[in-house]
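From the sequence below, what's the structure:
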Amino acid sequence: MTRADHAGSVAGDVATHQASHEKNSLPLLTLGAIGVVYGDIGTSPIYAFRQATHVRPGAAGTDVEILGLLSLIVWALTLTVAVKYVFFVTRADNNGEGGTLSLMALARKTFTKPPIWITALGVLGAALFFGDAIITPAISVLSAVEGVELVAPGMTRWVVPITLLIIVGIFAVQRFGTAKVANVFGPITAVWFLTLGVSGLVQIINYPAVLMALNPLLGFGFLFTHFGIAFVVMGAIFLAVTGAEALYVDLGHFGRKPIVIAWFSLVFPCLLLNYFGQGAFVLLQGVENVESPFFEMQPEWALLPFVILATMATIIASQAVITGTYSLTQQAIALNMLPRMVVQHTSATQSGQIYMPQINTMLMIGVLLLVAIFGSSEALSNAYGIAVSGVMIVTLSLLIVVMWRNWKWHPIAVIGFGLLFAVIDGGFFAANAAKLFQGGWVPAVVALGVALLMWSWMAGRARLSEKTRRDEVPLEFLVNNLSKKKPTTVPGTAIFLTSDVEGAPTALLHSLKHYKVLHEQNVILTVRTSTSPRVPDDEKVTIDAYNELFFRVVVTFGFMESPNIPKALALARKLGWKFDIMSTSFFLSRRSLKLGAKSGMLRFWQDRLFIRLARNASDATEYFHIPTGRVVEIGTQVII
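Below you'll find the model as predicted:
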């Protein structure tokens, strides 16, 4: 996810399945998109222009320099968000879904044997989103609460405690779901954007010459005349476009049309008006006399309501990235990139409304630590950007593959598009990388840690699968032998879960070894994850009969679906299988992993990490929603 890469974001939690219901009108979808998709980028004016004018004392001392900085912000918004994301990236949908992992799956579809680097890009994009996810709530809420200093200067020492209290509250209510607060997300954010636009327009009327910043040459001129601090400036300018990935992440929940309409009809104009208004205010007052143009340009009577509205807007932006992390994690689990975790559904009607207590706790601790350590949004801005700009590069790389192999663009057009935005995205990434030792290391370390976990999990699963396959008996061989020499049968149905479609499940072999009986019906069940986000009910289940005793059932879920085996098997009735869960037993293998003799330090620590992750993985019974009273677990020991 990016503040939102990723992944699914708040749209799943925010009544955003409206997009799939015909009864909901385009205006309602557009209003919902304003609240969910753009809540993130809508908070950037609080700190982006301020940071741009403070990059170096005296660097924005003249009118031409201020206009140059403003021009860079305007054209960054236009090229990165309006052109790249709205016109191109949102067209790369995977059956209507967006996000880094969706784009990775879309790119992989074009290859018979997908190259490893495409999967690596997906892992990197998801990991970078996690790195960004702990910073967005911290900088957003902190920057809004800092407005209290202007209302009551004596409150300065309370800014951090108030911020910490709000953040704890945000994370504490996650377990209840966001359906109720979702209904006001759109209207509040719409009011927020209108307020941004009006407050900016007032200042523009006072100083119309600020519109000269529409000239891109002023921006280029600033960079050339301030080459020594160009990277620092671009790092500050980038703050204006953070949140652009949300356009793509929430594509499947709203559809492209409402997102595009919301951007051009309200969000983009209001953002431009506010940035121009801040520029006009600074030009009128003098940059040395302005500390926070966003708040200081408001009338004194409106300052307190404005601070309250800004705080509400940042809470919404934080909500988006938190629930986006849940969705991205769920996708990564479904694609076998992370171990199973507890997923709680907070709605009986909307599958996208989920809560993940482990992720929630880890995020909250990370956000609270950042606020306590950095103490101000200005200091946190140095930590911001590396993860977001990194995800943008990942998105561009995967998009180029899709343009070439899916859309069949001419190679020259693909190269031209790729070079243009490689320069822009690469410049932003380099600018943010320059802040690595001023705080940028925070998201970098988090992203590196998550990428290490994901890669170790996938590598460990591959080795475990290979070893298990070597030790297993071929299923057809076992079935043929049992048909010739049938053991004692007992009434009912036994379902044996296995990820290997070729080998006999370990639970079946151990059941025969210890019990020496078979059920009247024995089902070898394999759960697969599709490269599509959702699989239609009529395509979810396939059944093949080996003989009167054994059946092969394959259940396929989309990578954005919550796997529910009983519900999927109920669909098998349409295929002629009379499934009664009360006369069915589910046999699962519980593997106990042990370290074997290793050569090399890499395998040693990676296998130890994989075993630790496997031990802490959520129980398969809970993950697949299997009734606990119908489960028989058979333990096996595997040395890896």
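
going forward, measure contacts between C-alpha atoms and count neighbours the same way
Noted.

My guess is residue 252 contacts residue 102. True?
No - between residue 252 and residue 102 there is no contact under C-alpha atoms under 8 Å: 10.2 Å.

The two: which is more packed in?
Using other C-alpha atoms under 10 Å, the more surrounded residue of residue 252 and residue 102 is residue 102, with 28 against 24.

measure the more buried one to residue 207 for me?
Distance of residue 102 to residue 207, computed by C-alpha to C-alpha, to the nearest Å: 46 Å.

what's the answer for residue 118, then?
50 Å.

Likewise for residue 218?
With C-alpha to C-alpha as the criterion, residue 218 and residue 207 are 18 Å apart.

So for these two, which residue has more residues nearby?
Per other C-alpha under 10 Å, whichever of residue 218 and residue 207 has more neighbours is residue 218, with 21 against 17.

which element is the residue nearest to that one when sequence neighbours are not counted on?
Residue nearest to residue 218 in three dimensions, not counting chain neighbours: residue 68, with 4.6 Å by C-alpha to C-alpha, 6 or more residues apart in numbering. For residue 68, the host element (DSSP states H and E) is helix 63-76.

Output the contacting helices and strands for the top strand by length along the chain.
Looking across the chain with DSSP state E, the single longest strand is strand 517-529. On a contact count with 3 or more C-alpha pairs under 8 Å, 6 or more residues apart in numbering; DSSP states H and E, strand 517-529 meets strand 488-497, strand 550-557.

Buried ones in that strand, by neighbour count?
518, 519, 521, 522, 523, 524, 525, 526, 527, 528, 529 (16 or more other C-alpha atoms under 10 Å).

With adjacent residues omitted, what lies nearest to the last one?
Pointing back at residue 529 there. residue 557 (5.1 Å).

and residue 453, what does it touch?
338, 609 (C-alpha atoms under 8 Å, 6 or more residues apart in numbering).

check which helix or strand covers it.
helix 441-471.

roughly how far out does that helix sit from the chain middle?
In terms of C-alpha atoms, centre = their mean, to the nearest Å, the centre of helix 441-471 is found 19 Å from the chain centre.

go on, stretch 90-102?
On C-alpha atoms, centre = their mean, the centre of stretch 90-102 falls 12 Å from the chain's centre.

Then stretch 11-28?
20 Å.

which residues touch it?
Contacts for stretch 11-28 (C-alpha under 8 Å, 6+ apart): 29, 32, 36-37, 177-179, 182-183, 250, 252-255, 258, 320, 323-324, 327, 350-354.

Between the two ends of it, how far is it?
Across stretch 11-28, the terminal residues are separated by 14 Å (C-alpha to C-alpha).

now the other sequence, so there's something to compare against:
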Amino acid sequence: MSSQTHEHQPSNGLMALMLGAIGVVYGDVGTSPLYTMKEIFNGPHAVAATPENILGILSLIFWSLIMVISIKYVLFVMRANNRGEGGIMALMALALRHRNQQRQRNVIIALGLFGTALFYGDGIITPAISVLSAVEGLQVAAPGLEAYVLPITIIVLIGLFMFQSYGTEKVGLLFGPIMLVWFGVLAVMGGLSISQNPAVLEALNPLYGLHFFLEHGWHAFIALGAVVLALTGAEALYADMGHFGKRPIQLAWFSLILPALAVNYFGQGALILRDPTAILNPFYLLAPSWAMYPLIGLATCATVIASQAVISGAFSITSQAMQMDYIPRMQRVHTSTEAIGQIYVPTMNRTLLLLVICTVLGFGSSGNLAAAYGLAVTGTMMITTLLTLIVALDSWQWQPKWVYPLVAVFLVIDSAYLGANVLKIPQGGWFPLLIGGVLFLLMSTWRQGREVVTYHLQKAAMSLTKFIDSLSAKPPLARVPGTAVYMSARNLSMPHALQINYAHNQVLHERIVLLTIATEDVPTLLDKERVDIDALAQGFYRVTARHGFMETPNVPKILGLCRLLGLDIDMASASFFIGKETLIPSDKADLNPWQEKIFLFMFRNASSPIQFFKIPPERVVELGVQFEV
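Modelled structure (predicted):
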């Protein structure tokens, strides 16, 4: 659902959307207090818990929330909506819209793909670190339960991923109230602690953060690598914009989320000021002993919800990447009849679960994972800033004299956080880089391989116009009763399946529909924008069907729209002809040897177009064609 439909909601509808946004959008950033302060004062680059340092760190956290999330994401980046949809793939499509030079387009595509690859890395690390940090509360409540932390974490994660096939719609109404309770508990625990040491509020002054830098220099810069953990989930605000609309997300942030987070962080700071030994786990030690187990249960629910949002985002990004032909086709299941973005991708779900469990077992604790977390987040943040700069200049037509200084401030902040996290590469920062690098390699190889296949198909294709003209010049050809629908990648050349069928059988159907399905650089289209029909000679019809990159192409629905435009095609009697390409390695390869092997493997394991386009399998005829790559 586009946010354009949300902009003028009545107050009760707006409140419902805000509640939904609290439940889905803010799960990740909302669970950051579980591990951020613990990592800053207790991690591998621990900051000494002196009063000056505590106030300096709190000032950095608060002003990072203001500058990065409030100003950059909530007020600036969220302006870059592609018909109401957000996320890095939608942003890349917007940035490409006014750039025609191939070199510029290649740079934008490379940035978008690497940002997407890092987002997947975030999707692996977030469930691992969030659920681990919640279950680790057992160690605080009862140190003897430490051995059960990893098994319980894995059981919770397996349950979370098994649930995905039911879709977020089933429990969407539960998410908001649970997270509302969570943020309320954050605020109450933090407020009670602040009331015992109100002097901690002096850290609202940004000069404390500046003094921390002047005092500690290089060590302060390194500390940013842990401070950035307070900003995890910022990208989710933008990625989930299409589900709830810009205004509900903005109102929820300023009215509830930002105050609750700030109060909790300051409460943790006040606790450490009173008791420096609380750095071992300042979040759980805020709670009285009687509330420890209920808090662990609530935190586990909150982290599961936070993980759910990231996993759903990974499904949405996967769907968009498939539509834009950056990854092979996979089976998709829509879990909602109303929300386009609510989909389930079984292959991606199984892959994520396996990688998340391996990550939990490999790193073993949330502290170890914290080193890996920041690099994926900060890398994606910087790419988002660069792509939004292009959109501000091209689409919004903002004056460069205003855009460049604003973006320069964001880039300085992003660069500082990214640089601090680069230092953590030996401790675990290599992990998201490895994931991002591998996924970038796969996506770019797939894109390049598809371009090679398209080139060979076009090279071997006949001109459709010449073929139709040749039919009128020859003696009348035998025509089989009924309608044949040929799937065609390009609407100017003749489909290979038609060429092969005609060459071997020397017959044609009475009516031939050449169906081309094109993906537009917008998330959704109205039905009236979707189909164009061009009646050609000799009973040929060219049908061009368009869909947005958030939508699943559906051939039966397309043919139903054709009926409204005067072309009546009976699904029960039509035959669908699909070209099945078989690729074999070539001595004169168009791809590098290693790219060739990767592409051939991905091509052979792609989902069938019959399933992908929702074509009735009993009506399909596949005709093979072989190419060397």
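
what TM-score comes out when they're superposed?
Once superposed, the chains reach a TM-score of 0.97 (TM-score structural alignment, normalised by the length of the second structure), with 625 aligned residues with a C-alpha RMSD of 1.8 Å.

re the thing from before, with the second structure superposed, average distance for the helix holding residue 68 of the first structure?
In the superposition against the second structure, helix 63-76 of the first structure averages 0.7 Å from its aligned positions (mean C-alpha distance after the TM-score superposition for the first structure).

So which bit of the second structure is that helix matched to?
Counting by TM-score structural alignment, helix 63-76 of the first structure lines up with residues 51-64 of the second structure.

Residues touching the matching stretch, excluding its own?
47, 200, 202-212, 227-228, 230-231, 262, 265-266, 269, 272-273.

Of those, grab the buried ones for PyMOL.
With 16+ other C-alpha under 10 Å as the criterion, this PyMOL line picks the buried residues out of the contacts of stretch 51-64 of the second structure:
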select buried, resi 47+200+203+204+205+206+208+209+212+227+228+230+231+262+265+266+269+272+273
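
Okay, and which of the contacts of stretch 51-64 of the second structure map to strands?
Members of the contacts of stretch 51-64 of the second structure lying in strands (criterion: DSSP E): none.

now, which of the contacts of stretch 51-64 of the second structure lie within helices?
Judged by DSSP state H, helices contain the following of those: 206-212, 227, 262, 265-266, 269, 272-273.

between the residues you listed, which is nearest residue 390 of the second structure?
residue 227 (28.3 Å; C-alpha to C-alpha).

aligned partner of the closest one in the first structure?
Match for residue 227 of the second structure (TM-score structural alignment): residue 237.

Name the nearest residue to that match, ignoring sequence neighbours.
Setting aside the residues directly before and after it, residue 237 of the first structure is nearest to residue 73 in space (C-alpha to C-alpha, 6+ apart), at 5.6 Å.

how many neighbours does the one you found have?
Quick note: residue 73 of the first structure (other C-alpha under 10 Å) scores 27 neighbours.

For it, give its distance to residue 458 of the first structure.
From residue 73 of the first structure to residue 458 of the first structure the distance is 40 Å (C-alpha to C-alpha).

Likewise for residue 31 of the first structure?
Residue 31 of the first structure is 40 Å from residue 458 of the first structure, by C-alpha to C-alpha.

Between these two, tell me which one has more neighbours.
More crowded of residue 31 of the first structure and residue 458, by other C-alpha under 10 Å: residue 31, with 21 against 18.

What's that one aligned with over in the second structure?
That one, residue 31 of the first structure, aligns with residue 19 by TM-score structural alignment.

What residues does its match make contact with?
176, 177, 180, 252.

tell me which element it is part of?
helix 11-24.

mind listing what's buried in that helix?
Buried-residue list, helix 11-24 of the second structure, by 16+ other C-alpha under 10 Å: 14, 16, 17, 18, 19, 20, 21, 22, 23, 24.

Give me the distance between the nearest residue to the last one once chain neighbours are set aside and residue 236 of the second structure.
In this structure, residue 24 of the second structure finds its nearest non-sequential neighbour in residue 309, 5.5 Å apart by C-alpha to C-alpha, 6+ apart. Applying C-alpha to C-alpha, the value for residue 309 of the second structure to residue 236 of the second structure is 8 Å.

same check, this time on residue 570 of the second structure
Distance of residue 570 of the second structure to residue 236 of the second structure, given as C-alpha to C-alpha: 44 Å.

Equivalent analysis for residue 370 of the second structure, please.
Distance from residue 370 of the second structure to residue 236 of the second structure, by C-alpha to C-alpha: 19 Å.

Between the two, tell me which one has more neighbours.
Higher neighbour count among residue 370 of the second structure and residue 236: residue 370, with 26 against 22, using other C-alpha under 10 Å.

What lines up with that one in the first structure?
In the first structure, residue 370 of the second structure lands on residue 381 (TM-score structural alignment).

Nearest residue to that match in space, please, no chain neighbours.
Nearest to residue 381 of the first structure is residue 139, by C-alpha to C-alpha, 6+ apart, at 7.3 Å.

Then residue 355 of the second structure?
That would be residue 124: by C-alpha to C-alpha, 6+ apart, it lies 6.6 Å from residue 355 of the second structure.

What is the aligned counterpart of the one you found in the first structure?
Looks like residue 124 of the second structure aligns to residue 134 there (TM-score structural alignment).

give the contact list for its match.
Counting by C-alpha under 8 Å, 6+ apart, residue 134 of the first structure has contacts 363, 364, 366, 367, 443.

Spatially nearest residue to the second one (excluding sequence neighbours)?
Excluding its sequence neighbours, the residue lying closest to residue 364 of the first structure (C-alpha to C-alpha, 6+ apart) is residue 171, at 6.4 Å.

Aligned counterpart of that neighbour in the second structure, please.
In the second structure, residue 171 of the first structure lines up with residue 161, judged by TM-score structural alignment.

How about the contacts made by its match?
349, 350, 353.

what number of residues lie near the second one?
So the one you mean is residue 350 of the second structure. When neighbours are counted by other C-alpha under 10 Å, residue 350 of the second structure comes out with 13.

can you check the last one too?
Here the neighbour count serves as a burial measure; for residue 353 of the second structure (other C-alpha under 10 Å) it reads 21.
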